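[1] sharing a sequence plus its predicted fold:
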Amino acid sequence: MSLFAAAFAWLFDAANWAGANGIPMRTLEHLIYTVVTLIAAGIVGVALGLYIGHTGKLRGAAVLVTGSLRALPTLGLLFLFALWLGIGLTPVIIVLAVLAVPPLLAGTYSGIEAIERSTIDSARAMGMTEWQILSRVEIPLAMPLIVSGVRSAALQVIATATIAAYLPLGGLGRFVFDNLSLRRWDAVIGGAIVVTLLALIVDGLFALLERAVVSKGVRAARDRGLGEAATKRKPIAAEAA
């Protein structure tokens, strides 16, 4: 039996779907780590991204910081925080949040910077306050790119949250790391497959959300633009015929 056939046999074994160590419970733990991380990272990344995008200040520093955070070794940080704070969930959440902040920050300020300046100037000319401009104009228009940043962060966290098994905590990483030393390759590959499927499902859900948060005005303008382009193509096609 090949390794992948053994892995799928492990996946479809009913014994691996029951109890506290079963796939459903480990998946739930993995999702909890992901959600807690995204909330913690979002408080920092999205808030800073809104400030940078709205004011235009600290953009250079943000680019430098996000690039630096992406280069940090995840396992090295995990061991460092574990030695400092002790074994537990806190070091894992901090390390995963460090990984999630760059895409959240970049997606947020990029989304606001992509808005036409004439739109912002028109809002100011109407007498809107800076908070009203941010909350009623910039955030709704930037929401697709903000969700795109959350989507990227979620995928990175889901893929990296397996490191929680090093401390050891729960999550899908337990299937990988607990069985690695035992050379139970069916469970190792099976656990990796579950992580991959979870990431694909979450990515698909965020892709739908990304389309759903496009404002009605932007969607209407886009549809109108496509309609005008199609109308212009028809005479050209008729002339060519």
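    Good, I have the coordinates. Note that the structure is predicted; figures quoted are calculated from it, not measured.
[2] all contacts plus neighbour counts: C-alpha atoms, from now on.
    Noted.
[3] so which elements touch the helix or strand harbouring residue 102?
    Here residue 102, judged by DSSP states H and E, is contained in helix 89-113. If contacts are counted by 3 or more C-alpha pairs under 8 Å, 6 or more residues apart in numbering; DSSP states H and E, helix 89-113 sits against helix 23-55, helix 59-71, helix 74-85, helix 139-160.
[4] got the contact list for residue 75?
    residue 163 (C-alpha atoms under 8 Å, 6 or more residues apart in numbering).
[5] ok, now how distant is it from residue 147?
    To residue 147, residue 75 is 27 Å away according to C-alpha to C-alpha, to the nearest Å.
[6] now do residue 204
    Counting by C-alpha to C-alpha - residue 204 and residue 147 are separated by 12 Å.
[7] neighbour count winner among the two?
    Comparing residue 204 with residue 147 by other C-alpha atoms under 10 Å, the one with more neighbours is residue 147, at 21 against 13.
[8] adding another structure so you can compare the two:
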Amino acid sequence: MTAVPAEAPASSRSGARTLRRLRGSIGTPVVVAVALLADYFWVHSLQLDSIEQRTLNSDYLITKTTEHLKLTVVATVLIMVIAVPLGILISRVRARWIPPLVLGLANIGQATPAIGVLVLLTILFGPGFGIAITSLVAYSALPVLRNTLIGIQQVDRSLIEAARGMGMKPTQILLRVELPLAVPVVLAGLRTALVFCVGVATLATFVNAGGLGDIIVNGIKLDRDPVLITGSVVTASIALLVDWTGGLAERVLKPKGA
């Protein structure tokens, strides 16, 4: 008689699932840490000249990374303030031609090369931090706007009707039913916008707004590979960590049972 293998206890299965999630969630930070450490030890194994030493030091790198994060955070906050309410607003209009029109206008900002927007705005208003932020918002707002609209539109209509049957007002339905259910979709759009912002913020160097683009451009202009590679590795690491953080936020804020 063939022996039937005993089924693993529920606690064991749960522990295995938790371990798999943990391995999946720490993969990106581990890769980023390895890349940064590899770049650090490689740079410190080289005989840097005076030009490279002025750029590849902790004070300068921290300053430029802080500027880059400031550009990204400010642009992301403005995108949320503008795109989420606008997505909610156009989801409420009855005219079917308005949502495609608004999305089309937002798509123009993303379809236009970011460097072209920067140059045009600089010609009109001069260089500076505000010009860089305006370009970032114009280029990165579409994913949040589109996902807010889609997230609200895909909420099950029966849930909305049930909320109305309970006596909820339209504002209550929006805040208690539609937005909570749309959160995962909105966060996915925000995650995409954040990665866009991190990448496009490197162009802020061309309008004297700082950021890691200063390091990358210096490496190109001065033909210094350690400077160029370090700026690129740090920028890519920020983008990966931002995307990883967005993924964690999606899992944490996802409604139960969704």
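    Received the coordinates, thanks. Given the structure is predicted, the values throughout are model-derived calculations rather than measurements.
[9] so how far does the helix holding residue 102 of structure 1 sit from its counterpart in structure 2?
    Compared with structure 2 after fitting, helix 89-113 of structure 1 has a mean deviation of 0.7 Å; criterion: mean C-alpha distance after the TM-score superposition for structure 1.
[10] read off where that helix ends up in structure 2.
    The alignment of helix 89-113 of structure 1 onto structure 2 (TM-score structural alignment) covers residues 129-153.
[11] the aligned partner of residue 251 of structure 2 in structure 1: which element?
    Superposed on structure 1 with TM-score structural alignment, residue 251 of structure 2 falls opposite residue 211. Here residue 211 of structure 1, judged by DSSP H and E, is contained in helix 185-212.
[12] following that helix, which helix or strand shows up next?
    Defined by DSSP H and E, the subsequent element after helix 185-212 of structure 1 is helix 216-240.
[13] what about residue 115 of structure 1, is that helix, strand or coil?
    With DSSP: H, G, I helix; E, B strand; the rest coil as the basis, residue 115 of structure 1 sits in coil.
[14] what is the burial count for residue 165 of structure 1?
    18.
[15] how about it, what's its match in structure 2?
    Match for residue 165 of structure 1 (TM-score structural alignment): residue 205.
[16] residue contacts, its match?
    Contacts of residue 205 of structure 2 (C-alpha under 8 Å, 6+ apart): 211, 212, 213, 214, 217.
[17] and the furthest pair within those?
    Greatest spacing in the contacts of residue 205 of structure 2, by C-alpha to C-alpha: 211 and 217 (10.7 Å).
[18] looking at the two, which one has more neighbours?
    Neighbour totals were compared for residue 211 of structure 2 and residue 217, and residue 211 leads with 27 against 19 (other C-alpha under 10 Å).
[19] quick one: contacts for the closest residue in space to the more buried one that isn't next to it in sequence?
    In space, and not counting its chain neighbours, residue 211 of structure 2 is closest to residue 68: 4.1 Å by C-alpha to C-alpha, 6 or more residues apart in numbering. Residue 68 of structure 2 makes contact with 198, 201, 202, 210, 211, 212 under the criterion C-alpha under 8 Å, 6+ apart.
[20] hmm, the first one is touching residue 72, no?
    It refers to residue 198 of structure 2. Yes: at 5.9 Å, residue 198 of structure 2 and residue 72 qualify as touching, with contact defined as C-alpha atoms under 8 Å.
[21] neighbour-wise, which of the two wins?
    A direct count of neighbours by other C-alpha under 10 Å for residue 198 of structure 2 and residue 72 places residue 198 higher, at 27 against 24.
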